[in-house]
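[1] only geometry, no sequence info:
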């Protein structure tokens, strides 16, 4: 039985049998309409008035409410999120036992600070996978090694100067080098790595250093004390040990299973998305793209796709520890495949929107070749061709624009009016284009629907959610079915377009305008069809990867090697993605790999010049100087420098004899810890974390007083109430996404309650200022901690905003400029020109590396946009909506480029196509230059905060229409075209349509940029970019 239906009599609304299940009705769920009655309803029932029903009593309502709450609670407890919260509470309970159990507390020594064990369990919580715990262990070990090195080195420096009676100079060096540079390096690492676990390790290193450098007193006395260093090591081992015990023994989580689960969710979500997009394309409506199924699948896809990189690294650690590092290569290929097909899904969505927009506003209309002068223009073109061509060369030359101007003058209309006139969506034109599109859908729609259902069924059968320990053999028939479906759809597509073109030739009584509309509809259908075919081909790549993985992992329990430990037997380096099918398609270097000296290398040196022997040495010195200056100009370096200076100033009172008692009384060390936690790169991020930590400190203080008033110094009561506190705060941190708020609540709680318990178990001589008689004064203790934490938060905001402030709004504009300049450079590359010079290599606008870099920049834009919301400016509020639209339009441009890349990949170059590309090379070069210039002008406008008054889109539209006219002139003298899907013309037709859509997006971006610029003044000005 054929997989695809090729009958031309089936309407788009008809039901199409599925290739795998026989019917697609099993995949569709009926949606009840609120305004339609079911057949079983009584027609005499009032339509507006609800029938009288017996209202439940008060007790029944309470029982129903309690039952619902219990069902919700049970569902939460049994969910992955609920289990994670319970594991965090259990780990905190174990960590707090280091304070409550006297034997364990005695192992940590007589020093205070035993509550740090519980604090470590808050930061290194067990609600993570085994791979993440391995990474947490590595980060914690590095943090301790760094803290121990800085602490011991600072002690020996002070001893050296103390022996020479220059202790003040030693303290100054400790402040400048070990506090300033040491904490600055921590801040630089925190921003450079931009990883949550690295941030936690940086916080842990800061805590250990602050306790040793400012509170312990050995450095101030000029002596060596290993007691605090050893205590920090013991507390680190206890905290990490408690967390890892809970993580590995209580419902352990595998990163590989989570990775496979996310890949399965992403694959099925993309199948739903492509099915919805295809149905919306066939029905000529955008309602399907705004429905619940599409938005829900998009949300799931975005969430699953955003976690792939993190889960891939955690999977790598798990598999390397388990001795199965060879499987990691296949996991990496799967993630790389997921990135590629996500971009393809975006391209499919872009091509569908292009088709729907084109149906509303046809673009191939009213060119200078219609009317009575069409034949004359063609003859003139043929005469010019015959005079300029030599011999039997079939290559045509570019159209003479002067001839077009003469033709336009004969028609009595200016060139701009004829070349730049675009249909305004008039009813006759839209009706004609819609009829043509429906005739395409009548032939191609059934095959497209059947192909889409085949993709959905195969996506549902792929065992992506399984791991190494839970393997099920993949059905080998899926690959054959998919290959057959792709070939049959490609053949059905070719037959449908050929049939339509033959019908058009049989009824060749239409005007030239109808001919243009026919080509336009054929172009948008072919453009969408290529994207859909590429989606199916990439699904086939997934089946190939899984088949290789199944062969490689057969009997993996007997093949564990741990060969990564054998550093003396390293294998030769392999490519990153193990010869991925998309690798090697484009020899052009990616945007991130172009050498800084590229332009100077192109110039070279004259062969008559003898370079100096010292020239290589001078070049090396200059290169190092440029690299150093570039390093010190980076935001990360500036941020690290000012954080280090702020930390040295905050720690200065602990080194002065007359201010040290005040520093110790008000617990200044915790203020410095808070300062290091609050400092963030941008002002908006610092404001966000500062507010969260301020609120968390206040809530934690109130909870501490309440808990101590209930349980007092009873260890059992404090342990139970602490477990409840941990459950609540981890619910806030993990499920509500308020990590800083939840962590600071517990930090303040630990500083107050656990410290008070330790103080109650010690002698009455320790800390008499924080006692009320023989018992700890919880109010006084809480006040000191709150004052210290708030002082650190305030100081962090002052340093972040007052010393070389880094504005998130400015970085947002700078990143937007970088994105648009990259897009402008992409347009300058012109892969269609490289297709002429090197037809054997598929030239693309964006390589896979470029797409990943561009997507990373777009994700960074969203992060900066969120941070910019919290920057308080007196002149104007942050225009969040306008920036959101700009980012959305920029993403649409990237998707349009990728859709064009898919068509370039799906259409191998032919001699007639290359001839047309040579014929239109001048027009395409002008158009690419106009697009690149526009993107540069947009980047300059938003960078300098000025309205783009000098930007003129009409030149780009004029260049586009000149290219379109040139193609029509070429085709009027070409008698070889025999199909509506002729690849000679469909590529350039799609190229023009995509450019028209990009010009429209740029017009909207320019309007938004103009509003941003004029909005800073007194009034709003309307800037027209059309």
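    On my side now, so go ahead. This one's a predicted model, so the numbers in the text were calculated from it and none came from an experiment. Residues are numbered from 1 along each chain as shown.
[2] C-alpha from now on. contacts and neighbour counts both.
    Will do.
[3] Give me the buried stretch members for stretch 653-669, please.
    For stretch 653-669, a neighbour-count test (16 or more other CA atoms under 10 Å) marks 653, 654, 655, 660, 663, 666, 667, 668, 669 as buried.
[4] now swap in stretch 626-634 and tell me
    For stretch 626-634, burial by neighbour count (16+ other CA under 10 Å) applies to no residue.
[5] Contacts for it next, please.
    For stretch 626-634, contacts defined as CA atoms under 8 Å, 6 or more residues apart in numbering pick out 637, 638.
[6] which secondary structure element contains residue 500?
    helix 477-506 (DSSP states H and E).
[7] I should have written residue 946 there, sorry.
    For residue 946, there is no host helix or strand (DSSP H and E).
[8] Ok, the one 5 residues further on next?
    Secondary-structure assignment from DSSP H and E places residue 951 in no helical or strand segment.
[9] roughly how far apart are the residue nearest to residue 907 when sequence neighbours are not counted and residue 899?
    Using CA to CA, 6 or more residues apart in numbering and skipping residues adjacent in sequence, the residue nearest residue 907 is residue 983, 6.9 Å away. Going from residue 983 to residue 899 by CA to CA, to the nearest Å gives 16 Å.
[10] Put this next to the previous one:
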């Protein structure tokens, strides 16, 4: 047996996970379990009366009373500890991640529980509340407090910069008519965030409000400048004053909207988007109404109070930390890795429980893995902003967490490669379930001729299981042990886990597995050579004569051997990456945490950095392994530039060309910059917003614009406009529907409780519950809940604020709905007819670019495959394919680093394309529905192709891989196959971009691959099937055979495109 079965088990026990080191850290479950009962069950059921009065009975009663008093004192002490524990959960959860938001479970007690236990059990079912309940509660409380600035005059006066005289002639601040905007700011800036996300949102809000203040002040000075030169000094309409108004409209209304729109795409953060909405509200409220400095100060006070309310609620009521969420996400990812690893190895080894089970468990595990892994980078980005508050990510630990996330990303790539290497096993399992194949060796020989190939492959797999199945299971157990250790230590670093011993067992098991699997593969590859009469005088140390004939091909090896080969290589890569992850976690646990003062000193440029001892950290040894430093590379960017046309390989420096050429080149660069989608989007918002605000700066339209609150239309236009047409259509629908619902509810509530300063805020609190639930728990429809609550806020609360100005609630609702509809319709018109950026077209173009990038990646793999590396001698059949004596972190060369970056870029491209595919349903077409199923299948095929190329990269970048001696003999066939594959990808790319019929005959990539395989089989080293010469020919043969699945995916894509786009000379129906 391997290292894991012989070594000691993981030093983690369930008691160690739940027993903290301090009484205050006891979970509610432990406290309830340890709470003594007032009277034991047998005594509580014992009748006390009637009983004879005697000395013994008196002593017994006295003993019972003393026991009761002692039990109640212990019970009171336990409840005090329980309250202290709950306080730690509520107010300091970041320090104790192992008890945050965990529902305590009471152990089942066979004896009948007493009343106190029943009450505690019922209470534990609802406390602590779930994260969804906490998020909605925090938002509703913040909204209630924000709405009180509308209903309490004393609070409204705080926001006002104007004064009024009371009946006694005393000058007092008058209530602000814009006090309802405090609740509006709370809706935009809700407190259901982690501590790090709230700090980041505060930073964004400060920067954006500074931008809004700058725009407002510049607009004021611009108006004053033009009024100064006006003949009427701005009192009447003249051409100078009107010119100043148009400058303000074009630069400060439209220009600010364009800058904010570009910034939203550039930053790409939801908190930043909310801050942009607040900045737009501030600019429109001040600049449109030509407000002065007091008006600007009033708006800033409103924004400040809204932000302060959200911060207080976020950090006081059930505070959550992104670091804890990051640790939870890592834990879920590791659990999904363990589940997928067990399922994949069981599938590969053809185990019985896999033969009887369905594929539902594997699909569910893949889905859970995708959900858990999706939030890792977002949680890490938020956790970086908690360094001052949370010591778990302070100092070097943040870099180590970066390295850990990068390691998890590579583990996910290896899992994908292993999934793509079990296609043969899945087909065999399907054949077994359908009754076409029997795994009984006696009945396997009687298989029909049609299924003979499947039976032969099954024999090879079963033979490999006999040779190396135990070692694979042992390595799988060691990987599970390492995953469990990392998962536990990411949640609580004070547990007694022996990570060095775990790493040593994994290292030993990996070395054993590498040695055994290599020997098994070579024995399966060599086969019964003496029975075939090939090279009978060749001696070898293997025991080939003991292996039965299993349908070997005389002129070459069975391709199933190499399908096994790829899975083993990827599995070894997974285990090696686990070693790196273990080392990273060891450094996280043992790294010294600096104090808050030391951290502040290290951040400040003038602070004194604390002298750290000289030590080489893991993330410093391999700097490219972190997500920050491993930047995704677009493979097409590695091609030679196309300007100037005279020299396509290089771009001449500006100083080496003439003035006219420099002007042409700069003009060309400017045109390329304008063609970028984000630049076009910001220009559309800039000019479209200026056109919508234009009536406010005309003599005939200003009165109507201010009367009907035209700034609401500007806010709606800015909020619903998105880069793609599908997003704009969806947001316009959500905005209009939410506005109708919110305005209608606001009218009903206001009529039910007219001018009632007590019931109106309570009704708003109740109505905000479903709205905030949608905002926080249903991200895809979050805008619906936000727009609905904003409409209610600007109907009910604004009507209450304007009651002294005879503004009826119906009037406010109608004005609000009308202006929002105008803004949404204008946004739809601008998005549809001005530089339309449709998700359908971008999906096709993105697939086309992805196919070209795949061809670049494949060409780089071919280049890596052709590297001439010095050979090593002394290989025998027992020599591992990968040397196991030095199980450490493999040195990643520059080419491997480049390939990793390309794969990351292609994976991000696939994610973007899936998002675009979702948006296509919001873009209706007159000629019929968009073929979503076709494009979904195309993306799945491209993903499978990328997984296969990843597995090939694990093989081709080995130092033992292809040598020039093979290229010299099969170079012609290799070049033909490579050229056919690249031509195939180019044809598919052009087909998606042009949507024209495809040729009836596509590149013969599979035929060229078969020619390459036949040429390799003609080599003497392959005919001998000798393992004494090393494994170089095995690796090269595996590379050639692995291209079969890539070419099969290309053929599948070509057939689908011919069915969809048509074939030249046949019927053509574009989609």
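    Received it, and whenever you're ready, just let me know what you need. A quick note: this is a predicted structure, and the numbers were derived from the prediction, not measured.
[11] Overlay them and tell me the TM-score.
    With the length set by TM-score structural alignment, normalised by the length of the first structure, the two chains reach a TM-score of 0.79; 876 aligned residues with a CA RMSD of 3.9 Å.
[12] on that earlier part again, after superposing, tell me the mean distance of the helix holding residue 500 of the first structure to the second structure.
    Following the fit onto the second structure, the mean deviation recorded for helix 477-506 of the first structure is 2.5 Å by mean CA distance after the TM-score superposition for the first structure.
[13] Could you pull up the residues touching residue 295 of the first structure?
    Contacts for residue 295 of the first structure (CA under 8 Å, 6+ apart) come out as residue 289.
[14] Name the helix or strand for the aligned residue in the second structure for it, please.
    By TM-score structural alignment, residue 295 of the first structure lines up with residue 363 in the second structure. Per DSSP H and E: residue 363 of the second structure is located in helix 360-374.
[15] just to revisit the earlier point, against residue 824 of the second structure, how distant is the match of residue 295 of the first structure?
    Separation of residue 363 of the second structure from residue 824 of the second structure (CA to CA): 41 Å.
[16] Then residue 404 of the second structure?
    Separation of residue 404 of the second structure from residue 824 of the second structure (CA to CA): 45 Å.
[17] Show me what residue 207 of the first structure aligns to in the second structure.
    Correspondence of residue 207 of the first structure to the second structure, assessed by TM-score structural alignment: residue 281.
[18] same check, this time on residue 855 of the first structure
    In the second structure, the residue matched to residue 855 of the first structure (TM-score structural alignment) is residue 907.
[19] mind checking the SS state of its match?
    Counting by DSSP: H, G, I helix; E, B strand; the rest coil, the backbone at residue 907 of the second structure sits in helix.
[20] And it, how close does it get to residue 939 of the second structure?
    Residue 907 of the second structure sits 11 Å away from residue 939 of the second structure, going by CA to CA.
[21] cool, and residue 60 of the second structure?
    Taking CA to CA, one finds residue 60 of the second structure at 80 Å from residue 939 of the second structure.
[22] and what of residue 751 of the second structure?
    Per CA to CA, residue 751 of the second structure is found 54 Å from residue 939 of the second structure.
[23] same thing with residue 158 of the second structure?
    Using CA to CA, residue 158 of the second structure is found at 57 Å from residue 939 of the second structure.
[24] swap in residue 86 of the second structure?
    Distance check for residue 86 of the second structure against residue 939 of the second structure: by CA to CA, it reads 48 Å.
[25] now do residue 753 of the second structure
    55 Å.
[26] which residues touch residue 120 of the first structure?
    95, 204, 236, 239, 240.
[27] One more: residue 986 of the first structure?
    Counting by CA under 8 Å, 6+ apart, residue 986 of the first structure touches 522, 523, 526, 527.
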